[in-house]
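**Q** Kindly generate the corresponding structure for this input.
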Amino acid sequence: MISQNALDLFAANRAAMAAGDAPHLAAQVLPGPDAVSVTRDVAYVSSAEGASLSEQMLDVYRPADVAAEHPLPVILDFHGGGLYYGSKENNACRDMRLAEKGFAVVNANYRLVPEVSFPTQLQDAMSTLVWIRDHADEYGFDLENVFVTGDSAGGALALYLCAANSSAALAGALGLGTVGGVSGASEASGVSGASSVSGVDVRGLVVTSGMFRLTGGVHATALSYYGEGYFQTPRDHILMKPYLDLDKLIVDAGASFPPVFMMTSVEDFIADNTYELARIFHARHRDHALKVWPRGRERALGHVFHIVQAGDPSAREASEAIEDIAQFCRAYVR
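**A** Sure, this is the predicted structure:
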């Protein structure tokens, strides 16, 4: 049961965040059709799995000068917004700019809190990975080179997805073992050597300004309200409580958890979340890289700055951050 106070908080925050995003979204300069080809609003769940909602849609971006049948490395992206706000349109410009650099980018919506809880959002995330597996030929996806990224709360979604995808036992513990037909998917995927739950081995994970703490910490008071939406039922609490401990999540994900690139800035109000995760990766001897941007010289480099500023051609540091993501992915392409 979600209290009225929590519902009011979600509603107020959604309105405030939409108002804050409106100016830069209206002013942004998107790559043109001569640079990026766009396929919009593709449903990633079938009618057999339930009625398709606008939140269960995705866009696909590809460089316009690459034939559709030519397989490209894939970047699957989840937008931020505290798990209760946002849409793929918020990330469209940044993702199109990644596509210009030689990637097929899948920009996915997911159902939002408080209409659903976090475990259901993880089901949506796994469904997008299965959709990529099943539509590789149609959209020119190179299934040997799939990367996952997420910003802010989308970073948490991406992190938990990659952990679950790396371990059948963990996927089962999180209630994801049969999402989208992933049970036995590796045998059916046709991907050489695929050993993951979805049948797609993720080559790398990129998380920017990640909101990895879903409870406790310096934002414990606010998270106590948000948690009413994140974990709405006894089942939600049973599934998630052990894995709110990020160290346990990473340990149980096993050795096949992909290399990780983390990016934040000293002006990011939740930079501590990234520092904590980096400490865990270091302690567990997992392949990772961390970039912390200093205070911006030309403009503030706040939370998810490279997405907010992606549509501003003069935002030099945002452009460099986008190139950093592309370079990390290129380094792990087979």
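**Q** going forward, measure contacts between C-alpha atoms and count neighbours the same way
**A** Fine.
**Q** number of nearby residues for V251?
**A** If you count neighbours by other Cα atoms under 10 Å, V251 ends up with 15.
**Q** would you say it is within a strand?
**A** No. Judged by DSSP: H, G, I helix; E, B strand; the rest coil, V251 forms no part of a strand; its state is helix.
**Q** give the contact list for it.
**A** Residues in contact with V251 (Cα atoms under 8 Å, 6 or more residues apart in numbering) are R284.
**Q** Kindly recompute the last result at 10 Å.
**A** 163, 257, 280-281, 284, 286 (Cα atoms under 10 Å, 6 or more residues apart in numbering).
**Q** Counting neighbours, what do you get for A283?
**A** 10.
**Q** mind putting the contacts of V251 in CSV, secondary structure included?
**A** CSV is the format used below for these (three-state DSSP):
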residue, secondary structure
A163, helix
F257, coil
I280, helix
F281, helix
R284, coil
R286, coil
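**Q** so V206 sits in a strand?
**A** Yes. V206 forms part of a strand when assessed by three-state DSSP.
**Q** Wait, it touches G155, no?
**A** Yes. Applying Cα atoms under 10 Å as the test, V206 and G155 come out as touching, 7.9 Å apart.
**Q** One more sequence to fold, the one below, so I can look at both together:
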Amino acid sequence: MNHRNEEATTFSVNGIAFTREDLYATDGRRRLTPLQERLARTWTYLDEDIPADDDMPDDAEYRDFVEYIRRHRASYAFSDVRRLDFRSAVPGTVMKFADIDYAGDGTRSHLLDIFLPKEAYLRGDGDIPVIFNIHGGAFFYSFKEIQNAYAAQLAEHGFAVVCPNYTLAPGGDFLDMLADVSTALQWLMHNGAAWQLSSEQMYLVSDSAGALLGTFLLACETNREMASLLGVPGRGARFRSVGFTSGMLAYDHLFDPSYPDSGELFEKLRPLFRPLIGRLGGTPYERTAALMERIDYPPVWLSTSTDDFLESDSLITAMRLRAMDRDHELHDLRAVNGRRIPHDYPLMTWDSGSAALNDAMIAFFREHLSPRTTLTASV
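**A** The predicted structure is shown next:
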């Protein structure tokens, strides 16, 4: 159970008690304290899925890949731990159903959370519009728990929010992750009614690396050729709108080293993409533009900023959507007066400026609700 009180000096997450001073503690070397490490494991793997040295293949690129993951998980967790008390908050207007096993195997990678607007759920509304939210994390970091406050903020607007985990690298590759989110979506379509979720009012939201998974999920759901090529059965799910936040939306570097590699993620994580490269190599889908042309896009909302290392992905995607005559809305914020507008800014719900962006996305989604649905539950 997560707990936060503005006046409190002690907090608790999953039974682990801590103070804000515990979150901020540092010895100046950017290393997690033992308590911080315990807390970090509530939202991410650190080394639990890292293979032993003797179990790794004799492959220098793969070994570098694993070491990169180990090092950056610790670095990301050091930055995120100080935000934990803010990211744990779920207001009383939202109900959370946690750790639902969508694949039937009980593994952490196959659990999801559902956030519901409390009034709509208790009133018995049978058609609550639902956001299917694919989290980011560079494909190797974080689970659904890191987005508690963000999902709850969206739910306060009258939408249900479904947040699935998926396999993290190095425990799986990109196609494994895509298969997981596809399975979670199938679970939602078959079981959502038990939580009063509408299968006719579905929206897709994804951030950072999750946006690449979201893009390929859209491709598999709207294009049988792509679903067959990737071995992910498209089930014809129709999203009324899509929201991409600081999205990784272009993968051209996998096939053309001269194409910019934002953050060098594709190069550093190349073993993760080997199966995808094998499936797309020699097909028109080596280029992001070719994939986009074969996706039946619903209206698309995008946000980025001048401090976002993936800004160009959103700008290029908006230009392509414009050329394809697809309904879209782009928010590209500019940092001013020394105030940063960082990557994944809308997820920083403790920052007053992020709320305006999330309000804009929800307003865009509301434009695409069916006429008979109203959002009066939690406003």
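**Q** circling back: scan the contacts of V251 of structure 1 and report the most crowded one.
**A** F257 (25 neighbours).
**Q** Can you tell me the closest non-neighbouring residue to that residue?
**A** S166 (5.6 Å; Cα to Cα, 6 or more residues apart in numbering).
**Q** What is the aligned counterpart of the one you found in structure 2?
**A** Residue pairing (TM-score structural alignment): S166 of structure 1 is matched to T222 of structure 2.
**Q** Pull up the gap between that match and R238 of structure 2, please.
**A** Distance, T222 of structure 2 to R238 of structure 2, using Cα to Cα, to the nearest Å: 8 Å.
**Q** Which neighbours do those two have in common?
**A** 296-297.
**Q** Tell me the residues of structure 2 aligned with the longest strand along structure 1.
**A** Under DSSP state E, the strand in structure 1 containing the largest number of residues is strand 141-151. Mapped onto structure 2 using TM-score structural alignment, strand 141-151 of structure 1 spans residues 197-207.
**Q** To what extent does that stretch diverge from structure 1 after superposition?
**A** When structure 1 is superposed, stretch 197-207 of structure 2 averages 0.7 Å from its matched positions, counting by mean Cα distance after the TM-score superposition for structure 1.
**Q** how about that stretch: buried residues?
**A** 197-207 (16 or more other Cα atoms under 10 Å).
**Q** the helices in the stretch 251-379 of structure 2, which residues?
**A** 265-268, 270-280, 288-293, 311-323, 352-366 (DSSP state H, counting those that start in this stretch).
**Q** In structure 1, what range does the third one match?
**A** Helix 288-293 of structure 2 corresponds to residues 246-251 of structure 1 when matched by TM-score structural alignment.
**Q** do the same with the last one
**A** Residues 316-330 of structure 1 are matched to helix 352-366 of structure 2 when aligned by TM-score structural alignment.
**Q** That stretch vs structure 2, average offset?
**A** Mean deviation for stretch 316-330 of structure 1: 1.0 Å (mean Cα distance after the TM-score superposition for structure 1).
**Q** If we go by neighbour counts, what in that stretch is buried?
**A** 317-319, 321-322, 325-326, 328-330.
**Q** which residues does Y275 of structure 1 contact?
**A** 210, 262-264, 290, 292.
**Q** So which of these are in strands?
**A** 262-264, 290, 292.
**Q** Can you give me the distance of the aligned partner of L154 of structure 2 in structure 1 to K291 of structure 1?
**A** Alignment note (TM-score structural alignment): L154 of structure 2 maps to L98 of structure 1. Going from L98 of structure 1 to K291 of structure 1 by Cα to Cα gives 18 Å.
**Q** Mind checking which of those two has more residues around it?
**A** Between L98 of structure 1 and K291, counted using other Cα under 10 Å, L98 has the larger neighbour count: 22 against 14.
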